[in-house]
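A.B. asks: take a look and give me a structure for this.
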Amino acid sequence: MQEFRDETTPFRFSFSVTGRAARIAIDCRYVGPRPSGIGEVVASLIEHLPGLAPDLQFTLLRAPARTEPLSHAPNVREIVVRSPANGPITLMHLPLAVDLSGIDLFHAPANILPGGLRMPSITTVHDVMWLTHPHWCNPRPWGRIERLFYGHGIRRALSRSAAITTVSEASRAAITALAPEAAGRVLVTPSGVAEDFRPVARDPAALAALGVPAGRRYVLVVGQGAPYKNHEGALRAFAQAFGGDGTIDLVLVRRREASGAPITRLISACGLAGRVHCLGPMDRDALIRLYAGAEVLLHPSFIEGFGNPVAEAMACGCPVVTSDRSAMPEVAGGAALLADPYDTAALAAALRRVVDDPALSADLRERGLKRAAALDWREFAAANLELYRRVLAGTV
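C.D. replies: Purely as a prediction, here's the structure:
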């Protein structure tokens, strides 16, 4: 019998794993049809875990929108949970939505720790923006509710999780600055990049079908439309770099929405009508074609937990210009040009350097491919598995 005690609360969790395989539940409800950075992390984790740990039993909580099984491994069972991962029941008392009896360890991989768990838990906190920079997450009125929701769930995770994983050293530093008492429980398990992100031949017809005019060169921006992605800064940098150069366009892929009123107004104000192509969510094959066909990816975020587009673009042989702060330099690993995301002129100069210098562009492509190859999802899963075993053994 192992006993887990959360030193910040009066709760004690006792569990026994004698005479049977340990049972680990993983919340996989972010894996669905809508593109999601967290969904990518979770899908990659469960792709490798069952094979790495045949001695363990995994219970995967699946969203109804995911109609296909998450895994066909013999040591996996799946439970469809109709309550959403970011819904009130999850936050207040998850056992109201799903029977977790017999579970020895719960992994919450989406920033918040659900309520009502009576077993040790591990939470993956990708970033703490909702606590440190909530205005960068969602400035709309609904964002006030989200701030309360995520703020409560993240604080609970920091105080009550047996262990906390995060995907970059930058996020680990932000977490420990916010909650120094959690420093000894935070482990970095760097994200990876899937093998199907790879260089492919540029196909003008396929790109035209996606919304890129045939034969046009383009700068690519990929990400959801939240303010921290700095898409307005990207537009201004593109305008400064290429406003007078009609041979190159900007392709903006927003994983939640193609554009919004501020973006539309800014395109007009910058004199870029007809040269900015705002695209909505893309499936993976389409995104790979866009990365592989771009002159350069521009990723000027103010902050990131990891920054998947940087790794994905490098894996596709696309040169990268990204921010010189937060997790971006760490992810790029010396294989990208870095610039201050608040400095439009610096971003514009970096873009021009890549587009105007074929030797630099080729060098960035080569270095990016090598860097991306080092970002391995199997290693990510193995690092999480090691932590599962430590928590189950009571050595964390």
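A.B. asks: from here on, contacts and neighbour counts on C-alpha atoms
C.D. replies: Fine.
A.B. asks: hmm, Gly51 and Arg378 touching each other?
C.D. replies: No: assessed by C-alpha atoms under 8 Å, Arg378 is found out of contact with Gly51, at 10.2 Å.
A.B. asks: the two: which is more packed in?
C.D. replies: Using other C-alpha atoms under 10 Å as the criterion, Arg378 and Gly51 rank with Arg378 on top: 20 against 13.
A.B. asks: now do the residue nearest to that one when sequence neighbours are not counted against Ala381, distance only.
C.D. replies: The shortest distance from Arg378 to any non-neighbouring residue, by C-alpha to C-alpha, 6 or more residues apart in numbering, is to His48 (5.9 Å). With the distance defined as C-alpha to C-alpha, to the nearest Å, His48 ends up 6 Å from Ala381.
A.B. asks: and for Ser83?
C.D. replies: As judged by C-alpha to C-alpha, Ser83 and Ala381 stand 26 Å apart.
A.B. asks: comparing those two, which residue is more hemmed in?
C.D. replies: A side-by-side neighbour count of Ser83 and Ala381, using other C-alpha under 10 Å, places Ala381 first with 25 against 17.
A.B. asks: what residues of stretch 308-327 count as buried?
C.D. replies: 308-327 (16 or more other C-alpha atoms under 10 Å).
A.B. asks: here is a second sequence; please produce its structure as well for comparison:
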Amino acid sequence: MKIAIDVSQIVYGTGVSVYTRKLVENLLAIDKEDEFILFGGSLRRFQELKAFGAKVFPIPPKVGDFIWNRLHILPIEYLVGKIDIFHSSDWTQPPSKSFKVTTVHDLAPLKFPKSVHPEIVAVHKRRLKWVKKEIDRVIAPSTQTKKDLIDYGVSEDRIRVIYEASVNPPADLKRVEEVKKKYQVGQVKYLLSVGITPTKNTERIIKAFDLAGGGEKLKLVLVGRPVNVKIKERRGVRLLGAVSDNELAALYTGAEALVYPSLYEGFGIPVLDAFACGCPVVTSNFSSMPEVAGGAAVLVDPYSVSSIAEGIKKALGSRKGLIEKGLRRVKDFSWEKTAKETLKVYSEQH
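C.D. replies: The predicted model follows:
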């Protein structure tokens, strides 16, 4: 079979980027019979796409949205030739005569429209219209996302749940100390929070940190660039900005716990990354988080500062047991398994 995959998203450094890269790498490693055609649209980031082995077309995101989501013209075969299967990205939905597969990672822009730019909301609405109308199989990373898709009108019989996996292996102690020194974290114990957005619940995390006794003997380290949230550094709170995957692994490994009471996740890779690095996790008691955590994390009410604070205290008091549970839980997931289950979806063409 000829399988075309839109890999445009690998250049953006997001969870979708991680998924796309890991899925394709594992598909190519285990499937030697089918022909894979990787392609992407970009004007400024074409070198990164080429380095990944993709054909690059001079189609920036806005143009792709206009052609494929608004007008819905120019079948993808016009660019890649005749194919049997087309796996589209999460941004555009070109028409195609092939068996059409897409992955919907979450519906955050539609469920929390005030947390992102209005144009992003509009793009996802336009694309979802064609997903509902034309896509043969929709891959969701959790049963929570499957439920959301059904709520938004996607037929249940077309949805397949395929879990994702962790990305960051644990760092050695030398690397942990190097990264702590680089970012001036110091030798004080710290909690880690990944992502600074309204849905990542950063403001409540800071309040819960204070309530749990954070300060001189326990810091809060925030990773990521603030998006629609105004956060300032103060005593006990360090704002690191964006860090590399390697540095993030070191921060997980050195942390007392990951505090991740997100208001919504399609999956929640940071939970598994923390588990893999031997880092206890405090996360939300709804959305996809309990499904991913599988009883290996401290679950809290993300809308309650006191609940988050109590969760932090509980995690700090039972680190050994939580670390052991997390290391066992993360073994249930692998990108190889993700790829194999995706190939099963492709085989439903017959």
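A.B. asks: mind checking the TM-score on these two?
C.D. replies: TM-score of the superposed chains, computed with TM-score structural alignment, normalised by the length of the second structure, equals 0.91; 342 aligned residues with a C-alpha RMSD of 2.2 Å.
A.B. asks: can you verify the residue nearest to Arg378 of the first structure is assigned to a strand?
C.D. replies: No: counting by DSSP: H, G, I helix; E, B strand; the rest coil, His48 of the first structure falls outside a strand, being helix.
A.B. asks: residue in the second structure paired with it?
C.D. replies: Alignment note (TM-score structural alignment): His48 of the first structure maps to Asn26 of the second structure.
A.B. asks: what is the burial count for the corresponding residue of the first structure for Ser347 of the second structure?
C.D. replies: Using TM-score structural alignment, the partner of Ser347 of the second structure in the first structure is Arg389. Residues within reach of Arg389 of the first structure, counting by other C-alpha under 10 Å, total 15.
A.B. asks: now do Gly153 of the second structure
C.D. replies: If we define neighbours as other C-alpha under 10 Å, then Gly153 of the second structure has 13 of them.
A.B. asks: ok but it is inside a helix, no?
C.D. replies: No: counting by three-state DSSP, Gly153 of the second structure is not part of a helix but coil.
A.B. asks: residues touching it, list them.
C.D. replies: Gly153 of the second structure sits next to Lys132 when contact means C-alpha atoms under 8 Å, 6 or more residues apart in numbering.
A.B. asks: now the one 10 residues further on
C.D. replies: Applying C-alpha under 8 Å, 6+ apart, we find Tyr163 of the second structure in contact with Ala140, Pro141, Ser142, Phe267, Phe333, Thr338.
A.B. asks: can you give me the buried ones in stretch 26-36 of the first structure?
C.D. replies: Under the neighbour-count criterion of 16+ other C-alpha under 10 Å, stretch 26-36 of the first structure has Ile26, Asp27, Cys28, Arg29, Tyr30, Val31, Gly32, Pro35, Ser36 buried.
A.B. asks: all the helices of the stretch 1-150 of the first structure, residue numbers only.
C.D. replies: Applying DSSP state H, counting those that start in this stretch to the stretch 1-150 of the first structure gives helices spanning 37-52, 88-93, 129-132, 142-160.
A.B. asks: and His152 of the first structure, what's its match in the second structure?
C.D. replies: With TM-score structural alignment as the criterion, His152 of the first structure matches Arg126.
A.B. asks: number of residues surrounding that match?
C.D. replies: Neighbour count of Arg126 of the second structure, defined by other C-alpha under 10 Å: 20.
A.B. asks: from what I see, it and His72 are in contact.
C.D. replies: No: in this structure Arg126 of the second structure lies outside contact range of His72 using C-alpha under 8 Å: 9.9 Å.
A.B. asks: so which strand or helix has the match of Ser347 of the second structure?
C.D. replies: Arg389 of the first structure is part of helix 377-393, with elements assigned from DSSP states H and E.
A.B. asks: for that helix, buried residues please.
C.D. replies: Going by neighbour count (16+ other C-alpha under 10 Å), the buried part of helix 377-393 of the first structure is 377-385, 387-388, 391-392.
A.B. asks: what separates the first and last residues of stretch 22-36 of the first structure, distance-wise?
C.D. replies: Stretch 22-36 of the first structure has an end-to-end distance of 29 Å (C-alpha to C-alpha).
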